[in-house]
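Asks: I'd like to go over a predicted model; first the sequence, then the structure.
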Amino acid sequence: MKKIALLADGWRRYVIYSWVEGIMGGSKELGLDVCLYFYNTNGTWSQDSKFNKGEYALNDLPDLNSFDGVVFDCTNTTNLDEIQYMVRKLQSVNVPVVSIGYKVDGFYYVGNDNKRLFRKAMDHMYYAHGCKSFVFAGGPPYHYENRMRFEAFKEALSDYGIPLTADMYMFGDFDYQTGVRYMSDWHESKKPLPDVFLCANDNIAAGLCATAEVLGYKVPQDFKVTGFDNLDKAAYFNPQITTVDNNRGNIGRNALEIFKALWNGTGDASDKYLDSEFIPAESCGCPNTGRVDYRNYIKNIIKGSVAREQEEDAVMILQKELEECNEYYDLFERYSDYIQSMKCDGVYVVGVSDLAAARNNAHFRKHGYDIDDEVVLYADDKDNGKLEFKSVNDLMQYMQSVDKNTCYMYCSMHFRDEIVGYVILRNPEFLYDHPEQFDIQSALLKRLENLFKQKVLENTNNELKNLYNHDALTGLYNRVACNEMVIPMFAELEAQNVGCTIVFLDVDDFKDINDTYGHQYGDELLKTVARVLDEQKPEGSMVYRFGGDEFIVFIPGDRHDTAEKYIKRVYDIMEQHSLFISHGIIYTKPGSGKSFDDYLVSADTKMYQLKQQRKQKKDSNFLKGVDISSVPMMVDNNIQIMDREGHVCRVFDFLKLNNVNSVRLRIWNEPDKVPESKGYCSLTYVLEMAHVIKKYKMHFLLDFHYSDYWADPGQQNKPDAWKNLSFDELKEAVHKYTYDVLYRLKIMDCAPDMVQIGNEIRSGMLFPDGAVPQYRQLAALVNEGIRAVRELLPETKVMIHLDQGGRYNCIMPWFDSMFNAGMLPIDAIGLSFYSFWHGTFMDLKDTMSRLIKLYNLPVYIVETAHPWRHCKGDHIPKELMETAGLDAGSAEQKKSLEIIMQIAAEVSKDTGKTGVYYWEPVGVPGKGMGTWFENMGMFDEHGRALPGWDAIRDFDPKNPPIKELDKYIESLYEYEETPEVEDFMKLLMIHGNLISNPEFKDGFNNWQIETSLEERQYTLGKDGVFISSDANFDYSISQTVDIEYTGEYIAAVDYRGTNTTGVEVKLFMDVEDESGVHTYTSDIFPDDIRFVTHLLKPVRLQKNARVTVGLRMHTPPVFAKIKKISLVVI
């Protein structure tokens, strides 16, 4: 029996199983008994380098000297360091090595004669087609096959007498996109086209030909193209690509023939080149080869597509079933059942001991394996069913006992670059038809990692539950016992002139915990604290429950260092369980005359001081923020602000005095390209402001708009420089821009504490590529921003910001869609909430509470504002405030801030992590920012601070200003119809409605609808027409009426809907009479709290006039309801 090791790296997600087929099939034909150990890695698929390291770690598992031969395949490996490492490793072993497609000194070679075959293609182009200018479109420069083909290229040029220049060769990857890039770059460079592009493989050739066609070129008329490898891409492409046949099916057998000759000492043990041929075809100007059956190929594509869909469905079902497994054995059993339902004879799973034990302090190797630290977690094969092994050695002996003409395939189990074990598949013949083992393995690894973490938590909890328990609640001595035991011991030590240590501890926020979760929860918490204190106590010391949530630890002897280490251990354990305590330590001084109680009071005082410091620090988790991105403009225009007493203040001094602890800045890519921006919010301005923010030791939130100017739900325009980028280039641009901005901030020591990836991106960003509902593309773009933050600033938090802060039903589906589309984990959710646009205050509270519970993320209000007056040219008019709960006014502005801050604090009390940012409060009416500062800032027309700043300064999350907040909010929303609407209702009752089917009782009969929506997005319900969209849309509904009597008429609509930036809703009347065509409109300020009757001013209509009455909408993603449309004669 001969043992062969095959070390092979898959192509992206796929296993290269043809080598196995060649070796196993060849062994039967050659009369050899062979056992093949196949170590398969997929280190070229993931963008996560640590994941790839976890794959390649498998190459260190086998003892290569224990084999009779090694087959090495690195043709797909793109990591040069890994190739060089494996070459050095294999050169050190004492067994013959056959290398596939990669020639190395000392190794036998099986593969194409790349130089000869590539030269054959070049000679054909030179002699048969008269080509005089050549370009080599290559793969990776270090790749052996690519190097050989390039050597042939250079030698041919030399023989033809053509000098080699730098623009005659290109290097990249072996994939289709490399060909796309080569052709695109060549076109943009406006260089003359060569006679022929000689591509290193068919993937490159196909990408190059396809891009050429898009750019208006024709192959082979404008230039010729050749490939290499004779993939389906070449044979079935249009034009059919000239290529070189790569007879891969014989590789395994050829390797085996070399080994046979070496083992038997007979035959040819030299390098073996494949019997490959050059195949001229249409892309070089030759005729179609006629070798392909197109109809059969299409049939196979269809069949393959159906099979892939079935396989993907099966893998999805497997993923679901794996997620339901809560024990390792169940997990591996379900995985094994799935694998063995295909052609596979057995599954064996080996894991490291820390994985099996699910230890809290588990440490996993990143290099190498230790068989003594491994256990067999699962074993099952078709011969003997379920098996149990005491050790991995026992499993290896069992495998060797049945290894005749057998293949064992090894797959790495790892958590990124941490090795946790490996899976062994026996005779996995299913891989020949189903090479997507990586998808199955990935599903297993994902659930395994989550299950490991789950078990760690379970084990940790069990350890705490099993701590020693004597007392009814805590198992500790009580206060009476403390007096009886400690005081005599203290007196004895005092008499012996020996000092001791007294530690006084209590639980932080214990009353709040009891009030929130109940006394039973509080009791459990106390038991946990007691167990940890007792378990970690120094030898000879004693722990007591002094009363309530207070504990005393008495440590005899003068051991200062012991007490400090003890407290550190306790704190570390407590923090792992999100429990927090405060302590005070006192070291006694014999002869001081102080009693035990005196020392106890001192320790209690120290504990209280620490608790207060902690409280202040925790309160700072509540961010009192402002967005002051326009301050540079204010400074440039010499605009001054004053405090309430009229003293002129510098902006940041004023903010500090009012307890503002966080500043938000927006950044635009190239605002200089938009005249209206006046160049503000550029990187230069952000760097200057960031320096000041850090100087004042404030929290810094940076808001990326990814636009040259404003980005919001109604407009998410690409930067001008990015407008013509492909999607892949756009992703790269997002990553690079984010990284570059953060790098500039980092090197100035001004890195942001939190970063927003996009501004109000509920409708998407970087339109049209990232527009909703293209969630996968939007997620891909967002992920590039997230990755840039994680790579450069791992401590910086990442936030996603949406508008509609009071609309849970708008926000939750968006996040679900994005997470399902692959959006990376984030650290926080940011919301905009303007009470006149985004629902009621109670809607805000409900939305924040539900988001926190659903996603376990802190939620911040990163934009809010409230008008302090109504005036000419105000930003928010009076009509819009009718549904805001509070009218405009300085007192109302203050109250609005108090309500919003109190809501944020109440719903976030478990973590304390939240905050509220007022948007652009620093400005003076009439001095910049358009109409915003007329009534939305926090300074009056004289530049004096408004009372709203008191709300920010005085707000204390622990002592909020409003008692019974929910009742107070409810009292704000009481409505009465206006006299105009009441009069209209009377007219409607008297004269009737000229609109037929006005409430849609008879469906859409008599109504004309024009819309960009699908029918499912506007439906009929009990309240009339319901409209909902997750993308921008237009909608118009109208009815035409012939007027029978001259008179004045009023049109009306009962409407309810979302109000946000970019919403345009109009009630309209188009009149056609003898004098011509006239249009009358009325803007509607939507109210989604209730239906509101909106009226058009009376219009005089002539007899026989034709009137069309209806509603037009042009909006970002919103919901709307149309209950009734009316036309009444006065």
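Replies: Nice, thanks for sending it over. Residues are numbered from 1 along each chain as shown.
Asks: For the rest of this, base every contact and every neighbour count on C-alpha atoms.
Replies: Will do.
Asks: In three-state terms, label the residue most central in space within the chain for me.
Replies: By Cα atoms, centre = their mean, the chain has its centre lying nearest to L824, at 1.3 Å. What DSSP: H, G, I helix; E, B strand; the rest coil gives for L824 is coil.
Asks: Next: R762.
Replies: Under three-state DSSP, the three-state class of R762 is coil.
Asks: Quick one: residues contacting it.
Replies: By Cα atoms under 8 Å, 6 or more residues apart in numbering, the contact list for R762 reads 713, 772, 802-803, 811, 814, 1117.
Asks: From A779, how far off is it?
Replies: From R762 across to A779, the span is 12 Å (Cα to Cα, to the nearest Å).
Asks: And A307, by the same measure?
Replies: A307 sits 28 Å away from A779, taking Cα to Cα as the criterion.
Asks: cool, and C649?
Replies: When Cα to Cα is applied, the distance between C649 and A779 equals 44 Å.
Asks: what's the answer for L262, then?
Replies: For L262, the distance to A779 - Cα to Cα - is 55 Å.
Asks: Equivalent analysis for D627, please.
Replies: D627 sits 26 Å away from A779, taking Cα to Cα as the criterion.
Asks: same deal with H991?
Replies: Summarising the geometry, the distance separating H991 from A779, computed by Cα to Cα, is 55 Å.
Asks: The two - which one has more neighbours?
Replies: A779 (20 against 12; other Cα atoms under 10 Å).
Asks: What number of neighbouring residues does L505 come out with?
Replies: Neighbouring residues of L505 were enumerated by other Cα under 10 Å; the total is 26.
Asks: That one: what's its closest spatial neighbour, skipping adjacent residues?
Replies: Nearest residue to L505, sequence neighbours excluded (Cα to Cα, 6 or more residues apart in numbering): H583, at 4.3 Å.
Asks: okay, pairing it with this:
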Amino acid sequence: MKKIYLMISLFLLNIALNAQDYSLGADLSYVNELEDCGAVYYETGTAKDVYTIFSDHQARVVRLRVWHTPEGGYSGFSDVKKSISRAKATGMKVLLDFHYSDTWADPGKQTRPQAWSGITDLNVLADSVYNYTFQVLSDLKAENLLPEFVQIGNETNGNIMVEAGETLYPIDWPRNIQLFKAGIQAAKETDSSIQTVIHIADPTVAVWWFTTAAANNFSNYDIIGLSYYPEYHDVNIAGVGQVVTNLKSQFSKPVWIVETGYPWTLGNNGDSGNILGEASILPGYSNPPTIKSQKNFLINLTYAVISNGGMGVIYWEPAWVTTTCTTQWGQGSHYENAAFFDFDNQLHAGIDFLSYDYSQAPSTTSEVSFYVDMTEVEVIDGVFVTGDFTGTAWQFMTMEPIGNNVYQYTTTMQKGSEGAYIFTIKADWNMELYHEQVPLECAPMWGTHRKYVIEDDTETYAFYWSSCDILPLLVNNTMAQSSFSVYPNPFRDQLNIRILNHKSNSIHVYSADGRLQGIYDASTETIDGSSWSQGFYLIQLWNEFNTVIDSVKVFKSNN
């Protein structure tokens, strides 16, 4: 009977985990401005409303900043009202982020609005906070645009709403708390259902900050909000999870990562520099970063937050693509390398963290299969693969024949690992006699060895001996019957396509970092790749239902 009761309890717990409505979403504050500057967002090659894109991918919350009197009007009340309307029209909740400034407020800058400049009486300043907050929320409520969550300040680590020349530290706790409480009171008196958020940057200082706030009689907020950027905050994902546990245990309040960001490339789309760079890359994630590593970072972070009792994760500005717009840092985007859209504004897989099933722990390992086609190669003493994944001694791992002169070796590796490998025909270190001679264009490791990067649950590396040519897809350890042929491979300028499956509808071409290179009609026989950069490309055949029928990797050579 006890065993049955335990099974029922575990079953009900699993149902509860699956049914829980985690608060995952995105900050889309820049979107209106970017669209006014010409930005168009695409999903699978078709233009689509960006709010609909995020809603369709299971975003539940849109975060929007509001500035008091911003230059140019964007992020002001009228702009925010438009954004809230778009969010609610697509079924998403809203987290409204009051900066209490005319521009950015963050750990290094908390300048009060010009309208409040010169106020020296703290009570008058607190009244200004109350009246402004109440007016904004009341006006939104009157138009059925009331946000579900309200953030009282942005990254308020130090003193808030300071005059020019005043210092952010040491923190004047009684002063700050009076201002916080004025904002909270205004939100609750507008509508008691509003959940208030106090937001600071850097998980490593969170326990200290909220403990000190409590010691100064401040605890009447609803949610603890944190920013976490690996570029700036010296803590890994496991450490963030531990911080969530500690905060949840100590304060009995929900904990929410309301800002995070991680690059999918180190490249730029234009001349503007980017906010996030190589310093963002955590150990165990590929360097340079990829779309897969960005997605894996977000899934792992979100799971760490949720499994430790947190509310969820909001991704900061995933739609900040390059346009002719000018920010205070210059023209264009300074974050396009961390957005969920590639340099052609095509949606990529980074967004998939929103729809991941967080009742399941993300896998930390990958099943990795190596294949080599030995046709017309004299096999002397078997076929082997060796690389740094076999240990510091580089053991020779025996590959098994699976037919048609193809050999296979499968192993398990940790996600995030990368390194070198090569195929051999004898367990011997005479490279000239027994190791394949890998062409330079596909030998990124020392000019002699192939490279693996492990990011997915399964990875496959399949080549012809001493060639950059990639084997067709392999299914159940046999050569797959391809629905189309692509040649030559490698190619320099022109790629020829021959469709063998007449049910196909279109041809999609993606670069190695996941960017959509182009979409072509299924009747296309040649593709001009002369302007493409050297590297690998994925050619996909799609049917009329937007389902991938088949895919082939090709290599573009500029040599």
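Replies: Done, it's in. Bear in mind that the values here come from a model prediction, so they are computed numbers and not experimental data.
Asks: tm score of chain vs chain?
Replies: Comparison of the two superposed chains (TM-score structural alignment, normalised by the length of structure 2) gives a TM-score of 0.59, and 359 aligned residues with a Cα RMSD of 3.2 Å.
Asks: on that earlier part again, kindly indicate whether the residue nearest to L505 of structure 1 is helix, strand or coil.
Replies: The three-state assignment at H583 of structure 1 reads strand, by three-state DSSP.
Asks: Just give me the neighbour total for P283 of structure 2.
Replies: The number of residues packed near P283 of structure 2 is 10, by other Cα under 10 Å.
Asks: any idea how far Q893 of structure 1 is from M1113 of structure 1?
Replies: 31 Å.
Asks: and what of T864 of structure 1?
Replies: Distance, T864 of structure 1 to M1113 of structure 1, using Cα to Cα: 25 Å.
Asks: Kindly report the same for G421 of structure 1.
Replies: Computed as Cα to Cα, the G421 of structure 1 to M1113 of structure 1 distance reads 59 Å.
Asks: More neighbours: which of these two?
Replies: Set side by side, G421 of structure 1 and M1113 give different neighbour counts by other Cα under 10 Å, the larger being at G421 (25 against 18).
Asks: Now do the SS call for the more buried one.
Replies: With three-state DSSP as the basis, the three-state label of G421 of structure 1 is strand.
Asks: Structure 1: matching residues for stretch 543-554 of structure 2?
Replies: No residues of structure 1 are matched to stretch 543-554 of structure 2 when aligned by TM-score structural alignment.
Asks: Do me a favour and get the end-to-end distance for that stretch?
Replies: Taking Cα to Cα as the criterion, the two ends of stretch 543-554 of structure 2 lie 21 Å apart.
Asks: do stretch 400-412 of structure 2 as well
Replies: The first residue of stretch 400-412 of structure 2 is 16 Å away from its last residue (Cα to Cα).
Asks: for it, the distance to its chain's centre please.
Replies: Stretch 400-412 of structure 2 has its C-alpha centroid displaced from the chain centroid by 35 Å (Cα atoms, centre = their mean, to the nearest Å).
Asks: which one in structure 1 is aligned with P263 of structure 2?
Replies: Residue correspondence, TM-score structural alignment: P263 of structure 2 in this structure matches P867 in structure 1.
Asks: Please name the spatially closest residue to its match (chain neighbours excluded).
Replies: Beyond its immediate neighbours in the sequence, the residue positioned closest to P867 of structure 1 (Cα to Cα, 6+ apart) is M936, lying 4.5 Å away.
Asks: Does that neighbour touch T864 like I think?
Replies: No: using Cα atoms under 8 Å, M936 of structure 1 is not in contact with T864; the gap is 9.9 Å.
Asks: what about the residue nearest to L505 of structure 1, how many neighbours?
Replies: H583 of structure 1 has 23 nearby residues by other Cα under 10 Å.
Asks: Quick one: map it onto structure 2.
Replies: When structure 2 is aligned by TM-score structural alignment, H583 of structure 1 is left unaligned.
Asks: surely H583 of structure 1 meets F504?
Replies: Yes: the pair formed by H583 of structure 1 and F504 meets the contact definition of Cα under 8 Å, at 5.5 Å.
Asks: shared neighbours of these two, which are they?
Replies: Counting by Cα under 8 Å, 6+ apart, the common neighbours of H583 of structure 1 and F504 are 603-604, 607.
Asks: any idea which of the residues you listed is closest to T1108 of structure 1?
Replies: Distances from T1108 of structure 1 to these, taken as Cα to Cα, are shortest for M607 (76.8 Å).
Asks: so how many other residues sit close to the closest one?
Replies: 20.
Asks: Where in structure 2 does the helix or strand containing K50 of structure 1 align, residue-wise?
Replies: Assigned by DSSP states H and E, K50 of structure 1 belongs to helix 49-56. Counting by TM-score structural alignment, helix 49-56 of structure 1 lines up with no residues of structure 2.
Asks: which SS state does H233 of structure 2 fall under?
Replies: The three-state assignment at H233 of structure 2 reads coil, by three-state DSSP.
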